[in-house]
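1. Fold the following, please.
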Amino acid sequence: MDQAVIKPTIDIIVCASMKNSDDSITKPSSCSQSPPFLTKIHAGYFFISLSFGAQALLWKSLSEHNNESQTLWHGFNLMPSVAYLLLWCLAVFIATILSFLYMLKCILHFHAVKDEFSHHIGVNYMYTPWISYLLMLQSSPSSIVPRTRYYEFLCLAFSFVIFLLDVKLFGQWFTTEKRFLSVVANPVNLVSVIGNLVAAQVATEIGWNEFAISMFSLGMVHYLVLFVTLYQRLTSNNQFPIVLRPAYFLYFAAPSMASLAWKSISGSFLISSKMLFFLSLFLFLSQVGSIHLSLSTISCQF
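-> Below you'll find the predicted structure:
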């Protein structure tokens, strides 16, 4: 029964159209039956546009403090403002290309998208397009994307998609025996937490405070449950692929995003935001320390 639950870990990276481990054994050349370019495109590639959108939002936040001459960010006045615009344009350009390619995959190879959605790791990547869209909207220059009702509609639409994904994912954890969280929990599940927190921050910006609080509370409860589940997971559970080990850094990305989201909701950087920030800093140091110890162990072996 354990073999039926555990799916091939390389599906999401190479070929998401493989539905189970038996197919990967009996049909090793199933990827070659379809154009490899589209079948290898999965939702995880939207992490590229997500990262550029987050960087653009960071530069936008720094530029907003440039008018305060006595602040720590006064040195950023020397940096050209065109860098922020270039980052945002690059994020939009990458997201547009990836969205076009993924739509082609949905049309031409819908079975591959369906199998990706049913995968216990791949389903978490479905959050990344909508998170990147929200970050690009939030970091967009007001001269290019005016804060009108259309802007609010897009923010709510993308946030609602994240909410629908939550309903689908949480429903599987509660009702489906082979999808219990204790069985399928992995660090990539934290992407859904970040999606809820980004949606909460964007909802606060457009004035939907009640919706922002609901998304924030949903994300934080989800994070606590995931943190405890992943912390005490058994060795008999699904092994996380080595190639996806960088996803462990999502442990501190979630509380860091929660700190920013609560700062937006409360209007100031209060104690709760500081607690979340220091938690993310501690988890970051823990991750860095574990990497240092691993490298030291490897060097001692040689």
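2. alpha carbons only for contacts and neighbour counts from here, please
-> OK.
3. With adjacent residues omitted, what lies nearest to the spatially most central residue of the chain?
-> Nearest to the mean C-alpha position of the chain, counting by Cα atoms, centre = their mean, stands Val191 at 3.6 Å. Excluding the flanking residues, the one nearest Val191 by Cα to Cα, 6 or more residues apart in numbering is Asn124, at 6.3 Å.
4. now that neighbour: how far from Ala253?
-> For Asn124, the distance to Ala253 (Cα to Cα, to the nearest Å) stands at 15 Å.
5. And those two? Which one has more around it.
-> Per other Cα atoms under 10 Å, whichever of Asn124 and Ala253 has more neighbours is Asn124, with 25 against 21.
6. what sits against the residue nearest to Val191?
-> 188-189, 191-192 (Cα atoms under 8 Å, 6 or more residues apart in numbering).
7. From Phe47, how far out is the residue nearest to Val113 when sequence neighbours are not counted?
-> Excluding the flanking residues, the one nearest Val113 by Cα to Cα, 6+ apart is Cys106, at 6.2 Å. As for Cys106, its distance to Phe47 is 19 Å (criterion: Cα to Cα).
8. Could you do Leu285 as well?
-> 23 Å.
9. between these two, who's got more neighbours?
-> Just comparing Leu285 and Phe47: by other Cα under 10 Å the higher neighbour count belongs to Phe47, 17 against 13.
10. pretty sure that one contacts Tyr127?
-> No - applying Cα atoms under 8 Å, one finds Phe47 not in contact with Tyr127, separated by 9.8 Å.
11. ok, longest helix in this protein?
-> Scanning the chain for the helix with the most residues, using DSSP state H, yields helix 271-301.
12. Now do the buried residues in that one.
-> By neighbour count with 16 or more other Cα atoms under 10 Å, helix 271-301 contains the buried residues 273-274, 276-277, 279-281, 283-284, 287.
13. Would you do the same for the sequence below? I want to compare the two.
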Amino acid sequence: MKSSGIYSQALLWKTLGESPPRDAHAIRRFVSLLPSTAFALLWSIALFTLALLSLLYILRCLLHFQRVKSEFLHHVGVNYLFAPFISWLLLLQSSPFIAQESTYYSVLWWVFAVPVIILDVKIYGQWFTKGKRFVSAVANPTSQISVIGNLVAARAAAQMGWRETAICMFSLGMAHYLVLFVTLYQRLAGSASNNLPEMLRPVFFLFIAAPSIASLAWDAISGTYDNVSKMLFFLSLFLFMSLVRIILSQLRRRRIEFE
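-> Sure, this is the predicted structure:
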């Protein structure tokens, strides 16, 4: 998910540079003054990076299939399988060369969105059918990556004018986000979220990513940044402030222990 930053930046620069109004924010006016080649270069670098990472992962699937299989069966590792498709969908939405109304855009959307749906069925289905795989036992912050995948696909579908498809993906993502949100706030002793390794603690910032992407997705679906989009944005802002407070308190505690 760390590598998704460059693809998100490409999408951000495209959004800021698209037909800015006269009373737009100063940052948006500044972006509109940059040459189009600068954005094309950024997008090309992102494309090259993602293509290289995808090639390396394909080689891993061929050469170390058992490791990939173990990731697919692991309650944390399986969520990271969404990351390549999320990155490709973000890169598709920020493309300066493929029109959103073109056939190529539609075909690529299906190529990247279908694996997200398949993984949804795998993850969400096991919560209902497999004995120890209940959501209260296996839910962890990385589970929100699946939600982000649905919301990114919903935004891409809305930009093509596929409103019903976008609403379907959005409702699927938000329904499971609400389940995860409540579950992770009411963690049971011994649950997966409590036993998350320290090296994966930065994924707690996914609490911010999900409502932020949901805000953008609903903006694309409704055609305007209405109250629903604003509520989702303020939710992400509140979660960000909460995480910052927790981090500062932990740093203060460690400094006291060190002294």
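14. Can you name every helix or strand that the longest helix of structure 1 contacts?
-> Where contact means 3 or more Cα pairs under 8 Å, 6 or more residues apart in numbering; DSSP states H and E, helix 271-301 of structure 1 is packed against helix 250-266.
15. How about whatever residue of structure 2 lines up with Gly122 of structure 1, nearest residue that isn't a chain neighbour?
-> For Gly122 of structure 1, the aligned position in structure 2 is Gly77, judged by TM-score structural alignment. Among residues not flanking Gly77 of structure 2 along the chain, Glu71 sits closest, at 4.6 Å (Cα to Cα, 6+ apart).
16. with structure 1 superposed, average distance for the strand or helix carrying that neighbour?
-> Here Glu71 of structure 2 sits within helix 65-73, counting by DSSP states H and E. With mean Cα distance after the TM-score superposition for structure 1, helix 65-73 of structure 2 departs from structure 1 by a mean of 0.9 Å once superposed.
17. what's downstream of that helix, the next helix or strand?
-> helix 83-93.
18. Looking at structure 1, name the residue matched to Ala214 of structure 2.
-> Looks like Ala214 of structure 2 aligns to Ala258 there (TM-score structural alignment).
19. Number of residues surrounding the residue nearest to its match when sequence neighbours are not counted?
-> What sits nearest to Ala258 of structure 1 in space, not counting adjacent residues and going by Cα to Cα, 6+ apart, is Leu197, at 5.9 Å. Using other Cα under 10 Å, Leu197 of structure 1 has 32 other residues around it.
20. cool, the one 10 residues further on as well?
-> When counting by other Cα under 10 Å, one arrives at 12 neighbours for Gly207 of structure 1.
21. Which residue of structure 2 is paired with Lys60 of structure 1 in the alignment?
-> In structure 2, Lys60 of structure 1 lands on Lys14 (TM-score structural alignment).
22. Helix or strand: which one has its match?
-> helix 4-17.
23. quick revisit: got the contact list for the match of Ala214 of structure 2?
-> Per Cα under 8 Å, 6+ apart, neighbours of Ala258 of structure 1: 194, 197, 216, 220, 273, 276.
24. could you say which helix or strand contains the third one?
-> This points to Phe216 of structure 1. Applying DSSP H and E as the criterion places Phe216 of structure 1 in helix 209-231.
25. One more: Asn66 of structure 1?
-> Going by DSSP H and E, Asn66 of structure 1 is not in any helix or strand.
26. What of Gly161 of structure 2?
-> For Gly161 of structure 2, there is no host helix or strand (DSSP H and E).
27. which residue in structure 1 lines up with it?
-> Aligned by TM-score structural alignment, Gly161 of structure 2 pairs with Gly207 of structure 1.
28. and its match, how far is that from Phe117 of structure 1?
-> 32 Å.
29. What of Gly53 of structure 1?
-> Applying Cα to Cα to Gly53 of structure 1 and Phe117 of structure 1 gives a distance of 24 Å.
30. quick one, which of the two is more surrounded?
-> Neighbours were counted for Gly53 of structure 1 and for Phe117 using other Cα under 10 Å; Gly53 has more, 29 against 17.
31. Before I go, just wanted to say thanks for your time.
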